[in-house]
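K.L.:
3D model of this:
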Amino acid sequence: MVFSLACYPEDSEDDHPYGPLEVKAGERKKDFYPYELAVGRGPRSVEAEAAAAYHVVQGDIEDLLLRLCAPDASGRVPTGACTGEEDWIAPVAMSVTYNANAAELARDLALSWVSLHHKESISRIAGTPLSALHARVDAAPRGARVPMNSSSELAGSLSRETVLKALTTPPATLLEAIEAAAVPDDTWRAAEPKVRELMELRHQLDDEAAGEVPPAFWVDVTTREHTRFLEEHAPFHVRRLPGGGVLLATHPYRTLWPLWADALFVLGLMS
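P.N.:
Sure thing, here's the model as predicted:
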């Protein structure tokens, strides 16, 4: 698998709003994300196939972002993100975000709000100190809101007041609420027994020394049914990193906003 790494100076921002550093998976994305999956004989399960595809790629995506942002414990890269989109968009609309300092996790929320409200490029303001982002949110008109892409009416927008309350919430409390919200739903858990079967079959097919393996055939895991399942049910992953950072992640077909919305609701911050 070949990746491309590009560095962009500040004066290229208008043409390439990708941030100072950008890594792309190249043309052969199927080498990174599976287009097909081996299944055995018997009844098929779209849910299990989609969930198995999630397991195949998710660890690699998180590892790639950490290798780019945190190759050592220096913390010199304060924040980064991963998405299937072309541009670096609002962090809560990404699929993976990295923050070198978990105490500044609310930066993702503040960056998202400032970017959406002021129509500013994330790559231009990503390095803004948290205190300055706080001041910009505070300076907005009372009751100001930005739209969020959500199927829930209650989570369909994000208010200035919610962001301000999140910014003044103790960081440990905010992180604990996000961790508590990162629980697979019942639909995902129901698919897990079949997922284990599919992953075991994959391991057997990959093991050249295994000898005879069960018969299998390949199925497309990029159908609308598969992608919809991941968009609605892919679980969230919260990783506290050894250097004091934190990584929030889900599948590239989903965004982190449902995770944030659930945590903000539990804390009573949504308004």
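K.L.:
C-alpha from now on. contacts and neighbour counts both.
P.N.:
Fine.
K.L.:
residue boundaries of the strands in the stretch 151-271 of the chain?
P.N.:
Using DSSP state E, counting those that start in this stretch, the strands of the stretch 151-271 of the chain run over residues 157-159, 217-220, 237-240, 246-249.
K.L.:
packing partners for the third one?
P.N.:
It refers to strand 237-240. Strand 237-240 sits against strand 246-249, with contacts defined as 3 or more CA pairs under 8 Å, 6 or more residues apart in numbering; DSSP states H and E.
K.L.:
mind giving me the packing neighbours of the strand it packs on?
P.N.:
Under the contact rule (3+ CA pairs under 8 Å, 6+ apart), strand 246-249 is packed against strand 96-99, strand 237-240.
K.L.:
which strands and helices sit next to the following helix or strand past the first one?
P.N.:
Tracing the chain C-terminally past strand 96-99 and defining elements by DSSP states H and E, one meets helix 107-118 next. Other helices and strands packing on helix 107-118, by 3+ CA pairs under 8 Å, 6+ apart, are helix 122-125, helix 130-139, strand 145-147, helix 160-167.
K.L.:
CSV for the ones you listed, including distance to residue 217 and mean neighbour count?
P.N.:
Formatted as CSV, the helices and strands packed on helix 107-118 follow (distance: least, CA to CA, whole Å; neighbours: other CA atoms under 10 Å):
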stretch, distance to residue 217, mean neighbour count
helix 122-125, 43, 18
helix 130-139, 51, 15
strand 145-147, 43, 16
helix 160-167, 49, 21
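K.L.:
for residue 194, which of the ones you listed is the nearest?
P.N.:
Closest of the helices and strands packed on helix 107-118 to residue 194 is strand 145-147, at 37.3 Å (criterion: CA to CA).
K.L.:
in the helix or strand hosting residue 59, what counts as buried?
P.N.:
Using DSSP H and E, residue 59 maps to helix 46-69. The neighbour-count check on helix 46-69 (16 or more other CA atoms under 10 Å) flags 46-54, 56-58, 61-62, 65-66, 69 as buried.
K.L.:
could you also give me the structure for this second sequence? I'd like to compare it with the first:
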Amino acid sequence: MTYLAALLLAGLPAPSRAQAVFDRMDQRGELLGWEAVGRVETGDGFCTGTLIARDVVLTAAHCLFDDTGRPIPAARIGFRAGYHRGQSIADRKVVRWLAASGFRDSAGGQLNGTMIANDVALLRLDRAVVSAEADPFRVHQSSRAGTRVSVVSYGQGREEVLSRERSCDLTAEYSDGVLAFDCDVTFGSSGAPVFVSVDGRMRILSVISALGRMQDGGKAAFGMRLHTHVAVLMGRLRRDAARPKISIGARRLDAGQRNETGARFVRP
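P.N.:
Predicted structure coming up:
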């Protein structure tokens, strides 16, 4: 899959930054504190996901659809917390997933601005991950351009070990809920948490949704404002869990109003 040229906003300059530096967690001991980040595996591929509760994983919604745009059944999806060279801190099956209202997948790997703004999904696990295995991360409520962030992911070429880009920036924030970053992401980084440090603790500001090119050809990564989506989906998951079970499988919320920007991106 190749990059697709994209115009997000006319006249917007591409971010300029030094060559990205990645901290590869080659030794298992280097995972300490990052065990809640893992791989979301569908049988045909993987994305990055993060525990935000003992039994809930945050990832990108487009990871849960196949190449034809059809939802992947929950029974085919698993989460491997702290995955490292074929082993993991905790393996869990997914029993249910929900995508944010407004997200509609399409075949061919393309995302537009509306899809990126709503490219959020929560996975409910078959059983909780205990504190001895991993501690969930909290979601941050606010953001602003210029904020220093970091990305932790299993990217193409480094998919067997977790890698962290320690320092990149939130470069722009748009009214439709799309955030732009100058982080160096690649395929497999979809769903990767974008962290911000708050009082010395890491909080999740966004998740990686897409790669794109700005008007002058510069590469950028895109995510979304996250907190409201997570609050709504978490409430829905908890309400569903309290109801008598009728069926188990893939399900998403109905799509809301669309706000097309015309921009096209490639999902990482």
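K.L.:
TM value for the aligned chains?
P.N.:
Here the TM-score for the pair of chains, by TM-score structural alignment, normalised by the length of structure 2, is 0.26; 115 aligned residues with a CA RMSD of 6.0 Å.
K.L.:
if we can go back for a sec, any idea which of the strands of the stretch 151-271 of structure 1 is most buried?
P.N.:
For the strands of the stretch 151-271 of structure 1, the largest average neighbour count (mean count of other CA atoms under 10 Å) is found in strand 246-249, namely a mean of 24.
K.L.:
now do the helix holding residue 59 of structure 1: which elements does it pack against?
P.N.:
Packing contacts for helix 46-69 of structure 1, counted by 3+ CA pairs under 8 Å, 6+ apart, involve strand 79-82, strand 96-99, helix 186-206, helix 224-233.
K.L.:
ok, residue 41 of structure 2 - contacts?
P.N.:
Applying CA atoms under 8 Å, 6 or more residues apart in numbering to residue 41 of structure 2 gives the contacts 47, 77, 78, 79, 80.
K.L.:
hang on, the last one in a strand?
P.N.:
Yes. According to DSSP: H, G, I helix; E, B strand; the rest coil, the state of residue 80 of structure 2 is that of a strand.
K.L.:
what about the residue lying closest to it once chain neighbours are set aside, how many residues nearby?
P.N.:
Spatial nearest neighbour of residue 80 of structure 2, chain neighbours left out: residue 91 (4.6 Å); criterion: CA to CA, 6 or more residues apart in numbering. Using other CA atoms under 10 Å, residue 91 of structure 2 has 17 neighbouring residues.
K.L.:
after the helix or strand harbouring residue 91 of structure 2, next one along is what?
P.N.:
Residue 91 of structure 2 is located in strand 90-99, with elements delineated by DSSP H and E. Next in sequence after strand 90-99 of structure 2, counting helices and strands by DSSP H and E, comes strand 110-111.
K.L.:
tell me the helix or strand right after that following strand.
P.N.:
Going down the chain from strand 110-111 of structure 2, the next helix or strand is helix 113-117, by DSSP H and E.
K.L.:
which strands and helices sit next to that next one?
P.N.:
With contacts taken as 3+ CA pairs under 8 Å, 6+ apart, helix 113-117 of structure 2 sits against strand 178-181, strand 219-224.
K.L.:
in JSON lines: those, plus mean neighbour count and distance to residue 165 of structure 2.
P.N.:
Below are these laid out as JSON lines (neighbours: other CA atoms under 10 Å; distance: least, CA to CA, whole Å):
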{"stretch": "strand 178-181", "mean neighbour count": "25", "distance to residue 165 of structure 2": "12"}
{"stretch": "strand 219-224", "mean neighbour count": "25", "distance to residue 165 of structure 2": "13"}
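K.L.:
coming back round to it: same list, the strands of the stretch 151-271 of structure 1, but as JSON lines with distance to residue 264 of structure 1 please.
P.N.:
Below are the strands of the stretch 151-271 of structure 1 laid out as JSON lines (distance: least, CA to CA, whole Å):
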{"stretch": "strand 157-159", "distance to residue 264 of structure 1": "10"}
{"stretch": "strand 217-220", "distance to residue 264 of structure 1": "37"}
{"stretch": "strand 237-240", "distance to residue 264 of structure 1": "16"}
{"stretch": "strand 246-249", "distance to residue 264 of structure 1": "15"}
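K.L.:
quick one: closest of those strands to residue 98 of structure 1.
P.N.:
Comparison of these against residue 98 of structure 1 by CA to CA identifies strand 246-249 as nearest, at 4.6 Å.
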